[in-house]
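K.L.:
next one to model:
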Amino acid sequence: MNTYRMGRNAQRTRAAAGLVALLTASAVLVGCGDDNDKGGGASVTPKPSATPTSATPTAPTSAEGSGGMTEDQRSRKALIPEAKTSYDQALKAATAAVAGSKPVAVELKRGAGGKPEWHAKVATEDGTASTVRVDAVSGKADQPRAEDEDGDDKKKLADRLRRATVTAQQAAATATGKKSGTVSAVELDDNDQKKEIWSVDVVTKNDWNKTTFDVDATNRKILREHVDRD
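P.N.:
Okay, here's the model as predicted:
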């Protein structure tokens, strides 16, 4: 009887071991099947692809974004070197074209034909004004043209010329003494305080900026300085 039970127990132990082995093998086969579905071998978790970095555009160096200069700066750079006649030479030619006149204003501009010109304004003692164009290369003055003025305008200009004891050349020298450059315009005017001034534009060739100086027309004192970087 004991021998019989021992045999039965041995059979049960072997059967249980076989069942465990069968289950283990099945699990292995299932795992291999999954690997084969994924291409075989150990599965590799794909790395996320790198997102390309878009380049940030470089901001332009100026408002125009061309050569680091604005349109006005490029215009000055092109115009001023073409002028072989200075502002004071242009004023002398303009006043010589109108007997007994004094300078009122002068400005360097591009003429209708593309040539540089000085546009000058002169006036006689009674305030009669004339405009004179002076070739900025040859220095030759055209025929003066009288301006259309009424009696009040003439009197106002005559009074302004009388009160201005500082000349255009002296005002320009004061401005260029403060900032070295080329004088591109000079004009007799009055400021907000109704004081006679010479407005002088000086262009610096290192950056082609224009600086405007308001120079007191009675004592050469600089009342205002403004840099135009446009």
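
K.L.:
going forward, measure contacts between C-alpha atoms and count neighbours the same way
P.N.:
Noted.

K.L.:
from Val20, how far out is Ala158?
P.N.:
124 Å (CA to CA, to the nearest Å).

K.L.:
neighbour count: these two, which is higher?
P.N.:
Using other CA atoms under 10 Å, the more surrounded residue of Ala158 and Val20 is Ala158, with 18 against 12.

K.L.:
in a strand, Arg220, correct?
P.N.:
No. Read with DSSP: H, G, I helix; E, B strand; the rest coil, Arg220 is coil and lies in no strand.

K.L.:
and this one, so I can compare the two:
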Amino acid sequence: MITKRNVHAPGHRRRPAPRGAALVCAAALAAAALLTGCGSDDGDDGAKTGAAGTPKAPTSASASAGGATLTEDQAERKELLPRAKVGYDKALDAAVAAVDKSEPVSVELKGTPDKPVWETEVATADGAAHTVDVDAVTGKADRARAESDEDADDKRKLADRLGKAEVSAQQAARTATGKTKGTVTSVELDDSDKAGALVWSVDVVTTKDWNKTTYDIDAASRKVVREHLDRD
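P.N.:
Model prediction:
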């Protein structure tokens, strides 16, 4: 099939366009180019193309887009926990050894990444409480300090708690880590919100996301009576 084309006979020359018409065409082309360059100032094209008309890459809304961003508490755990070379159980052993005939009441990882420390509390059978700081790197216990603001009623209540606790701090911690695989950062003997039941409150941190899960373990039956996941 042959399409229609503007074919000139051999030897036939087209006459050149008048000079005035050429100038008009050049001016029209220049104006069109100017309008095209300015058109991106107000329209959507200005946000999508550069001066040369090439597409611009979209601006990222967050420097961590596509990855998890840690909360302040999670970041603190990530900084502190790996620096502790001594676990909660060894810290409790050191604290109990520092106070004759004492039993664990609480232990919690605190301090700074440069100086992590286990803050522990132990008490004797009469309810006399002592605070012992244990270096979380070396396992060395500082001198025990007797609770100066503890009165006779406080001692009686603490002695009563210790007498009723049939589950040890270590047993409660093992129950918690049996539910969530992680590192124990706190264990405390306390009354729960449910009818004043005696519980061991255990914090377990998972290093894959640095979340903390708190378990309340019944101090008599070793059953889990409460579980709370803290994503902050």
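
K.L.:
what's the spacing between the residue most central in space within structure 1 and Val227 of structure 1?
P.N.:
The C-alpha lying nearest the average C-alpha coordinate of structure 1 belongs to Ser62 (CA atoms, centre = their mean; 3.3 Å). Relative to Val227 of structure 1, Ser62 of structure 1 is positioned 16 Å away (CA to CA).

K.L.:
quick one, strands of structure 2?
P.N.:
For structure 2, strands defined by DSSP state E occupy the ranges 102-112, 115-124, 129-135, 145-146, 183-191, 198-206, 211-218, 224-230.

K.L.:
any chance of those in CSV with mean neighbour count as columns?
P.N.:
What follows is the strands of structure 2, written out as CSV (neighbours: other CA atoms under 10 Å):
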stretch, mean neighbour count
strand 102-112, 21
strand 115-124, 24
strand 129-135, 25
strand 145-146, 14
strand 183-191, 22
strand 198-206, 25
strand 211-218, 24
strand 224-230, 14
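
K.L.:
and of the ones you listed, who's closest to Leu35 of structure 2?
P.N.:
Among the strands of structure 2, strand 211-218 comes nearest to Leu35 of structure 2, with 57.4 Å by CA to CA.

K.L.:
mean deviation of the closest one from structure 1?
P.N.:
With mean CA distance after the TM-score superposition for structure 1, strand 211-218 of structure 2 departs from structure 1 by a mean of 0.7 Å once superposed.

K.L.:
these two touch, right, Thr131 of structure 2 and Glu147?
P.N.:
Yes. Thr131 of structure 2 lies in contact with Glu147 (CA atoms under 8 Å); the separation is 7.0 Å.

K.L.:
tell me which residues touch His226 of structure 1, please.
P.N.:
Thr211, Thr212, Phe213 (CA atoms under 8 Å, 6 or more residues apart in numbering).

K.L.:
for Lys194 of structure 1, state which of these is nearest.
P.N.:
Distance to Lys194 of structure 1 across the contacts of His226 of structure 1 (CA to CA) is lowest for Phe213, with 16.3 Å.

K.L.:
so what's that closest one up against?
P.N.:
By CA under 8 Å, 6+ apart, Phe213 of structure 1 lies in contact with Ala175, Trp198, Ser199, Val200, Asp201, Val202, Ile222, Leu223, Arg224, Glu225, His226.
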